[in-house]
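> here's a sequence, model it:
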Amino acid sequence: MLENRVGLVVGVANAQSIAAGCAAAFAREGAGIIVTHMNERARPHVAPVAEAVGAVDLLPLDLSVPEQQRAVFDAIAARWGRLDFLLHSVAFCPRADLHGRVVDCSAEGFAQAMDISCHSFLRLARAAEPLMRDGGSLLTVSYYGAEKVVDHYNIMGPVKAALEAVTRNVAVELGPRGIRANVLSPGPIATRAASGIDGFDGLMAEARSRAPERRLVTIDEVGAVAAFLASDRAAGVTGTTTHIDGGRHVRM
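Below is the predicted model of the structure:
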């Protein structure tokens, strides 16, 4: 589905991360992949993923550092002159604000969570737009907590709701250029990021018991949907949140 396509994958933390599952699916479908790592401390965990998927580049990208983002897109422009799809799979919230009540969230914590988890997607979309001259696909990652109050997900619920809302706006604004924007909404998966959520084991158990298929989804299953949405086979799909949760979202 993605032969001769070039994609940027942002958010690989290690081999168990959702972005890693997506990168593997993109590669299986024939795409050339650029993978980023946040810093040198993260690089040893990301490099094996990049090698496994045959990434053509592994570049540093701390989304709070504008110069690094410019360097990534300059490198893509210099090597290929285009970008066909982009995956943003990034979320962060200071621990104290993540574990506290929404009403107690600090202004600083709220701003940081929104900047890294939501506004960074807009920054990447803006940088990708001129490289998607023949159209393209922008993907980001949310969670059911954007739609309903999920215990212990706390401030990340409103932050992910904002991410889904801005994605719909991106879809409308960039649609005339043939650029689609969609949200992946996986069920709970045991990733490093998820380990920071209180009671996550209970959340996984609840999702397993409530899902029609009585199971959790895998990063490979998320990746398969991501690859489809990145491809021309999903040419008619934009501004949409796609649940990959074994049907958990259909039940109260």
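> CA only for contacts and neighbour counts going forward, please
OK.
> my guess is Leu83 meets Ser137, correct?
No: Leu83 is beyond contact range of Ser137, at 9.2 Å (criterion: Cα atoms under 8 Å).
> okay, these two: which has more neighbours?
Ranked by neighbour count (other Cα atoms under 10 Å), Leu83 and Ser137 place Ser137 first, with 29 against 23.
> and the longest helix for the protein?
Longest helix of the chain, by residue count under DSSP state H: helix 156-174.
> okay, buried residues for stretch 81-100 please.
Buried positions in stretch 81-100, judged by neighbour count with 16 or more other Cα atoms under 10 Å: 82-93, 97-99.
> which one of those residues is nearest Arg177?
Taking Cα to Cα as the measure, Arg177 lies nearest Asp84 of these, at 12.5 Å.
> so for this structure, the centremost residue is which one?
Closest to where the C-alpha atoms of the chain average out (Cα atoms, centre = their mean) is Ser89, at 2.2 Å.
> follow-up on the earlier one: of the buried residues of stretch 81-100, closest to Ala234?
Nearest to Ala234 among the buried residues of stretch 81-100, counting by Cα to Cα, is Phe85 at 12.3 Å.
> that closest one and Val10 touch, don't they?
No: between Phe85 and Val10 there is no contact under Cα under 8 Å: 11.3 Å.
> that older thread, and whatever helix or strand comes next after the longest helix of the chain, what other elements does it pack with?
Next along the chain after helix 156-174, taking DSSP states H and E as the criterion, comes strand 179-186. Where contact means 3 or more Cα pairs under 8 Å, 6 or more residues apart in numbering; DSSP states H and E, strand 179-186 is packed against strand 136-141, helix 156-174, helix 219-230, strand 241-244.
> so which of the ones you listed comes closest to Ile18?
helix 219-230 (5.2 Å).
> quick check: angle from that closest one to strand 179-186?
Relative orientation of helix 219-230 versus strand 179-186 (axes from the mean of the first three to the mean of the last three Cα atoms, to 10 degrees): 160 degrees.
> and this one, please, so the two structures can be compared:
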Amino acid sequence: MTDTNPTEAFFRDLETKVKGPTGALEGKKALVIGIANDQSIAYGCALAFRALGASVAMTYLNEKSKPYTQALANHLAVDPALYLPCDVRIPGQLEAVFAALEKNWGQLDIALHSIAFAPRDDLHGRVTDCSRDGFLMAMDVSCHSFIRMAKLAEPLMKEGGSLFTMSYYGAEKVVDRYNLMGPVKAALEAAARYLAAELGAKGIRVHPISPGPIRTRAATGIDRFDELMEIAATRAPSRMLVSIEDVGMATAFLASDYAKLITGETIHIDGGYHVVG
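Next comes the predicted model:
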């Protein structure tokens, strides 16, 4: 029987790609920056990219952190030439990562930025009291490095691609104890919208991903983070906390060609908390 319904054919094709031996990201090349350990949101995304067929390159912060990520790189089948150090505060390291991508792949389809930092005193104090140096460092590491990543990715995304960065609800509303990271993440989300507008004609999509609270190494630096998790679990319409796998699969979908006309959106993966928070 001939299939005359294009909608049914579309979803049948989607189901085959997701469940079959190949995936919706088959043949695509993905860079993931910000994996610290197996609880990292970036690792959940890398797992999803790999599961749906993409090849993955990844970075580690420094030699001290490398033992915590080497096994993860092995699990993701990362080419040793594309498992590279990247501290965005060190001049030339981010550029070296993209030079390696150009040499080994010659193209890039997906780039995920999952790094943020603020000095402890500035993060735990009032925004009113934050130091100039602390503010500038937080903005440089957490926001401007994403803009730098986009600039470096642009010439490698010859057939279009997807850029992702990690945000949080505290960018939109005041969240108790999120402090300095609120304004910083708000700047990051605004930057992503401008990048989406500027790069859209080249088929490059840009999204800030806004997960609910997840116990990652970075999140533990936020004062009384357990309370944020408890509030989210209690108030979210789903009454559930999200996992790195939830964030990963949603991000992988956005990286696929099925989401080619979605760009510039802050994607909330938080069980609906943002609609009631």
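> quick one: the residue nearest to the centre of structure 1 and Gly11 touch, right?
Yes: counting by Cα under 8 Å, Ser89 of structure 1 touches Gly11, with 4.7 Å between them.
> give me the common contacts of these two.
Common neighbours of Ser89 of structure 1 and Gly11 (criterion: Cα atoms under 8 Å, 6 or more residues apart in numbering): Ala19.
> need the counterpart of the residue nearest to the centre of structure 1 in structure 2.
In structure 2, the residue matched to Ser89 of structure 1 (TM-score structural alignment) is Ser114.
> run through the strands of the stretch 1-150 of structure 1 in chain order.
Secondary structure of the stretch 1-150 of structure 1 (DSSP state E, counting those that start in this stretch): strands at 6-10, 32-37, 57-60, 85-88, 136-141.
> need those strands in a markdown table (columns: distance to Ala230 of structure 1).
Listed next are these as a markdown table, based on distance: least, Cα to Cα, whole Å:
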| stretch | distance to Ala230 of structure 1 |
| --- | --- |
| strand 6-10 | 9 |
| strand 32-37 | 12 |
| strand 57-60 | 19 |
| strand 85-88 | 6 |
| strand 136-141 | 5 |
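> among those, which is nearest Ile18 of structure 1?
Closest among the strands of the stretch 1-150 of structure 1, once you apply Cα to Cα, is strand 136-141, at 8.8 Å.
> measure Asn104 of structure 2 to Leu156 of structure 2 for me?
Using Cα to Cα, to the nearest Å, Asn104 of structure 2 is found at 12 Å from Leu156 of structure 2.
> so these two - more neighbours on which side?
Leu156 (18 against 12).
> and for the aligned partner of Glu102 of structure 2 in structure 1, the neighbour number?
Under the alignment (TM-score structural alignment), Glu102 of structure 2 maps onto Ala77 of structure 1. Ala77 of structure 1 has 15 neighbours, counted by other Cα under 10 Å.
> give me every residue that touches Ala77 of structure 1.
Counting by Cα under 8 Å, 6+ apart, Ala77 of structure 1 has contacts Leu83, Leu131.
> distance of it relative to Ile219 of structure 1?
From Ala77 of structure 1 over to Ile219 of structure 1 the distance is 29 Å, taken as Cα to Cα.
> also His249 of structure 1?
According to Cα to Cα, His249 of structure 1 and Ile219 of structure 1 sit 18 Å apart.
> cool, and Trp80 of structure 1?
Separation of Trp80 of structure 1 from Ile219 of structure 1 (Cα to Cα): 28 Å.
> how close does the residue nearest to Ala100 of structure 2 when sequence neighbours are not counted get to Ala96 of structure 2?
Of all residues beyond its chain neighbours, the one nearest Ala100 of structure 2 is Leu82 (6.7 Å), with distances taken as Cα to Cα, 6 or more residues apart in numbering. According to Cα to Cα, Leu82 of structure 2 and Ala96 of structure 2 sit 10 Å apart.
> more neighbours: which of these two?
More neighbours surround Leu82 than the other of Leu82 of structure 2 and Ala96, with 19 against 14 (other Cα under 10 Å).
> neighbour-wise, which of Trp80 and Ile219 of structure 1 wins?
More neighbours surround Ile219 than the other of Trp80 of structure 1 and Ile219, with 23 against 10 (other Cα under 10 Å).
> which residues touch the equivalent of the more buried one over in structure 2?
By TM-score structural alignment, Ile219 of structure 1 lines up with Ile244 in structure 2. Ile244 of structure 2 makes contacts with Gln39, Ser40, Ile41, Ala42, Tyr43, Gly44, Cys45, Ile214, as judged by Cα under 8 Å, 6+ apart.
> let me have the residues you listed in JSON lines, extended by distance to Tyr169 of structure 2 and neighbour count.
Shown next, in JSON lines, are those (distance: Cα to Cα, whole Å; neighbours: other Cα atoms under 10 Å):
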{"residue": "Gln39", "distance to Tyr169 of structure 2": "20", "neighbour count": "16"}
{"residue": "Ser40", "distance to Tyr169 of structure 2": "18", "neighbour count": "21"}
{"residue": "Ile41", "distance to Tyr169 of structure 2": "16", "neighbour count": "26"}
{"residue": "Ala42", "distance to Tyr169 of structure 2": "18", "neighbour count": "27"}
{"residue": "Tyr43", "distance to Tyr169 of structure 2": "21", "neighbour count": "27"}
{"residue": "Gly44", "distance to Tyr169 of structure 2": "19", "neighbour count": "21"}
{"residue": "Cys45", "distance to Tyr169 of structure 2": "19", "neighbour count": "24"}
{"residue": "Ile214", "distance to Tyr169 of structure 2": "12", "neighbour count": "21"}
